[in-house]
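Asks: Give the three-dimensional model of this entry:
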Amino acid sequence: MSGSLKRRNEMESNSAQVSNAGLSLFKFTPKQLAITSLSMALSIFIYAWFFGLWFSFLLVVMMLVHEMGHVFAYRIKKMESSPPVFVPFLGAFITSPDLESDREKEAFVGYGGPFLGTIGALALFGLWVFLPSHPSVLLLASFFATFMNLFNLTPIRPLDGGRITQIISDQSMYVGALVLIGFTTLTNSPILWLGWVFFLGSAKMEMRLKIRFGIVVQALMLLHILALWYFGASITSNWLAFIIFVTLINLTRYRRYAFLKDMLKHKEELSKETVKEYETALVQIIPELPKALIKTRLKWFVLYVGLLIFALLLMAIQVVIMVQRARIPLGP
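Replies: Prediction:
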């Protein structure tokens, strides 16, 4: 009887947490909501130049659903976050407290985005199935939303997959590196090179090595662009934007490295705690954390793999349908 009562209390507590999260979900300032609305409108406007209005609108809405999954997860954990801010061709992001010191919370918040995002993609696909006219734009937007969530499940920080799998194993990022190798080999997308920058950020190695590898990634990216140009392939403005972004990341990392080295030249003027912090930062950026319990790691492994398989199956169905339809215009 006591066990049953305990489970009931836990269920009521969880329900209360979800309810409170829902009530506080939209407690943002007018300024925050204005920034979200304007950045959404700007993204839709820019995307519409390339992909058409309806597809762009649905794509941005799917990004919003994904990001609100993170916001909702933060609320459940009784933590604050900003509403989503959209950046054309880079997606969307939220600002929030650092969770790298708490494996469980980071995994929970990381899971919220692709979980709700995949549900949103499924809902869009279901709408396409049940509408008599079967608008092609719904199917295509659903496919891209599914792909977006799958890419985010790549186990590399700061992608959601990296935030989830860090509780399973610190070595999961190397699986993500293999995924990136496959995608980079098979596709022609600048965002995959950005994934390599993420990998360097999450890898545990000396900062000076990260800087060197970052320069190598940047050089390979330039060679890739030159190869595309040489063989007559199209080079979009995305390539320029991403290489500028990678350059800024490398410069920021180098400035951080130079700052730490300079400060450590004057150890006698620093406290022991500060010296230890700086020396640790030079060796690895991501600090060591206590390992999660086997039961907890197994739970998150099942949740992660389950969501991954579900998203893959959904995308496989979408691909089969699109192949059968042969051509899918971007109009409604």
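Asks: drop to CA atoms for contacts and neighbour counts, all remaining ones
Replies: Noted.
Asks: wait, isn't residue 114 in contact with residue 160?
Replies: Yes. Counting by CA atoms under 8 Å, residue 160 is a contact partner of residue 114 at 7.4 Å.
Asks: ok, the two, which is more surrounded?
Replies: Set residue 114 next to residue 160 and count neighbours by other CA atoms under 10 Å: residue 114 wins out with 32 against 26.
Asks: and the helix or strand containing residue 196, how far from the chain's centre?
Replies: Residue 196 is part of helix 190-202 when elements are defined by DSSP states H and E. Using CA atoms, centre = their mean, to the nearest Å, the distance from the centre of helix 190-202 to the centre of the chain it belongs to is 12 Å.
Asks: ok, and for it, which residues are buried?
Replies: Buried residues in helix 190-202, counting neighbours by 16 or more other CA atoms under 10 Å, are found at 190, 192-202.
Asks: how about the helices in the protein?
Replies: Secondary structure of the chain (DSSP state H): helices located at 2-24, 30-51, 53-76, 103-130, 136-152, 160-165, 172-186, 190-202, 207-230, 237-264, 272-283, 294-325.
Asks: To compare with the earlier structure, here is another sequence to fold:
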Amino acid sequence: MEATNQTGIPKFLLLGLTDDPELQPLIFSLFLSMYLVTVLGNLLIILAVSSDSHLHTPMYFFLSILSFTDICISTTTIPKMLVDIQAQDHSITYTGCLSQLSFVLIFGGLENCLLAVMAYDRYVAICHPLRYIIIMNTHFCVLLVLLCLGVTTGNALLHSLMLLQLSFCTDLEIPHFFCELVQVIDLSCSDTTINILLVYSGTSLFAGVPLLGIIFSYSHIVTSVLKIPTGRGRLRAFSTCGSHLSVVSLFYGTGIGVYMSSEVTVSPTKNAVASIMYIVVPQMLNPFVYSLRNREMKGALRHLITGVPSLL
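Replies: Model (predicted):
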């Protein structure tokens, strides 16, 4: 196929989940509903935390940042897909594709890091309760978030700069509903060895390191909780981790499921459908997990919606 550099690329074509016109209205309605639920649910979490002084703690500060990140991830991908379906135009400019790809990397990596930071917060709260306020002070919490954002932004910029060095073939069809890094690299007619190495190293860094941090934190948490003499005390300690563990299981479970499905199937469409499980579903369900499993959050949401003070 004829190759061209990025300056000569008119547009990419996002093929989406299906080319069946009869299914387009159903997909539009489904994704619009999921997007609205995601935005509304996470906004409620942010508003509940900001409006209730009882929740002005590090754990809920990180939860607010996680909810904001979930909104950003969904906004980066879903609205463009909805517009494409409505306008029957699935094209995206090179600049638009690169921007979308970068934001997905930034906020996806940020969510990974935040889950590890939240696990560390629970570790300090349970294993070092007397020093919790000193260690998890406001400046340190903000620094952790900024550090996570800086690292993930640097990673996204690195991948974007390496993509700028590639030449692309004239067949610019992306079998996905958003510009996914590996799919874009596959369209290149250049040598992509360095890009692929960066993908594998970046995936190992932003998936493996936070996951190891979570495992390390919870291994110490379990050890500390088992030393508590009363069953009620152990249950209370574990209850503060229940929501976070559910979110971690949802995020990493869907991510591993997508990876496994991509290994056993060569269908790009099936891979695109599987990607919904990590780019859409966790972001939509996270508010429900925290609101249903957390008594303090239930009270704050009840106060926000009905005006009835929470009894904590």
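Asks: Post the TM-score for the overlay when you can.
Replies: Overall, the chain-to-chain superposition scores 0.31 on the TM-score scale (TM-score structural alignment, normalised by the length of structure 2); 165 aligned residues with a CA RMSD of 6.5 Å.
Asks: one step back: any chance of CSV for the buried residues of helix 190-202 of structure 1, columns distance to residue 322 of structure 1?
Replies: Rendered in CSV, the data for the buried residues of helix 190-202 of structure 1 read as follows (distance: CA to CA, whole Å):
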residue, distance to residue 322 of structure 1
190, 24
192, 24
193, 28
194, 28
195, 27
196, 30
197, 33
198, 32
199, 32
200, 36
201, 37
202, 36
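Asks: now for the helices of structure 1, which one comes closest to residue 86 of structure 1?
Replies: helix 30-51 (5.0 Å; CA to CA).
Asks: Flag every buried residue along the closest one.
Replies: 33, 36-37, 39-40, 43-45, 47.
Asks: show me where the stretch 151-300 of structure 2 has helices.
Replies: 181-186, 193-203, 209-226, 231-264, 268-279, 281-293, 295-306 (DSSP state H, counting those that start in this stretch).
Asks: Buried deepest among these, which one?
Replies: Ranked by mean neighbour count under mean count of other CA atoms under 10 Å, the helices of the stretch 151-300 of structure 2 are led by helix 281-293, which reaches a mean of 21.
Asks: Quick one: distance of that one to the chain centre.
Replies: Relative to the centre of its chain, helix 281-293 of structure 2 is centred 13 Å away, using CA atoms, centre = their mean.
Asks: And the contacts of that helix?
Replies: The list of residues contacting helix 281-293 of structure 2 from outside it, by CA atoms under 8 Å, 6 or more residues apart in numbering, reads 34-35, 37-39, 41-42, 45, 67, 70-71, 73-74, 242-244, 246-247, 250-251, 254, 297-298, 301.
Asks: so where do the strands sit in the stretch 51-200 of structure 2?
Replies: 91-92, 167-169, 173-174 (DSSP state E, counting those that start in this stretch).
Asks: and the ones you listed, which is most packed in?
Replies: strand 167-169 (a mean of 21).
Asks: which other helices and strands contact that strand?
Replies: For strand 167-169 of structure 2, the helices and strands in contact under the criterion 3 or more CA pairs under 8 Å, 6 or more residues apart in numbering; DSSP states H and E are strand 3-5.
Asks: Which is the succeeding secondary structure element to the strand it packs on?
Replies: strand 12-14.
Asks: Give the other helices and strands that that next one contacts.
Replies: Here strand 12-14 of structure 2 is seen to pack against strand 91-92, strand 173-174 when contacts are counted using 3+ CA pairs under 8 Å, 6+ apart.
Asks: sorry, back to before: tell me the two of the buried residues of helix 30-51 of structure 1 that are most distant?
Replies: When CA to CA is used, the two most widely separated members of those are 33 and 47, lying 20.9 Å apart.
Asks: how about residue 281 of structure 1, what does it touch?
Replies: residue 207.
Asks: related to what we said a few turns ago, got TSV for the helices of structure 1, with distance to residue 92 of structure 1 too?
Replies: Conversion of these to TSV gives the following (distance: least, CA to CA, whole Å):
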stretch	distance to residue 92 of structure 1
helix 2-24	21
helix 30-51	9
helix 53-76	7
helix 103-130	11
helix 136-152	12
helix 160-165	13
helix 172-186	21
helix 190-202	14
helix 207-230	23
helix 237-264	15
helix 272-283	28
helix 294-325	20
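Asks: Figure out which of those is closest to residue 91 of structure 1.
Replies: Of all the helices of structure 1, helix 53-76 sits nearest to residue 91 of structure 1, with 7.1 Å by CA to CA.
Asks: could you give the angle of that closest one to helix 30-51?
Replies: Helix 53-76 of structure 1 and helix 30-51 meet at an angle of 150 degrees, taking axes from the mean of the first three to the mean of the last three CA atoms, to 10 degrees as the criterion.
Asks: Show me how far helix 53-76 of structure 1 is from its chain's centre.
Replies: Helix 53-76 of structure 1 sits 12 Å away from the centroid of its parent chain (CA atoms, centre = their mean).
Asks: Give me the helices and strands touching that helix, please.
Replies: Judged by 3+ CA pairs under 8 Å, 6+ apart, the packing partners of helix 53-76 of structure 1 are helix 2-24, helix 30-51, strand 91-93, helix 103-130, helix 136-152.
Asks: make it 10 Å
Replies: Identification of packing neighbours for helix 53-76 of structure 1 by 3 or more CA pairs under 10 Å, 6 or more residues apart in numbering; DSSP states H and E yields helix 2-24, helix 30-51, strand 85-87, strand 91-93, helix 103-130, helix 136-152.
Asks: Would you mark the buried spots in that helix?
Replies: Of the residues in helix 53-76 of structure 1, those with enough neighbours to count as buried (16+ other CA under 10 Å) are 53-76.
Asks: Was I right to think residue 157 of structure 2 contacts residue 105?
Replies: Yes. Residue 157 of structure 2 lies in contact with residue 105 (CA atoms under 10 Å); the separation is 9.2 Å.
Asks: neighbour-wise, which of the two wins?
Replies: Neighbours of residue 157 of structure 2 and residue 105, each counted by other CA under 10 Å, are more numerous for residue 105; the result is 25 against 16.
Asks: any shared contact partners between residue 114 and residue 160 of structure 1?
Replies: Between them, residue 114 of structure 1 and residue 160 have 70, 149-153 as joint contacts when contacts are counted by CA atoms under 10 Å, 6 or more residues apart in numbering.
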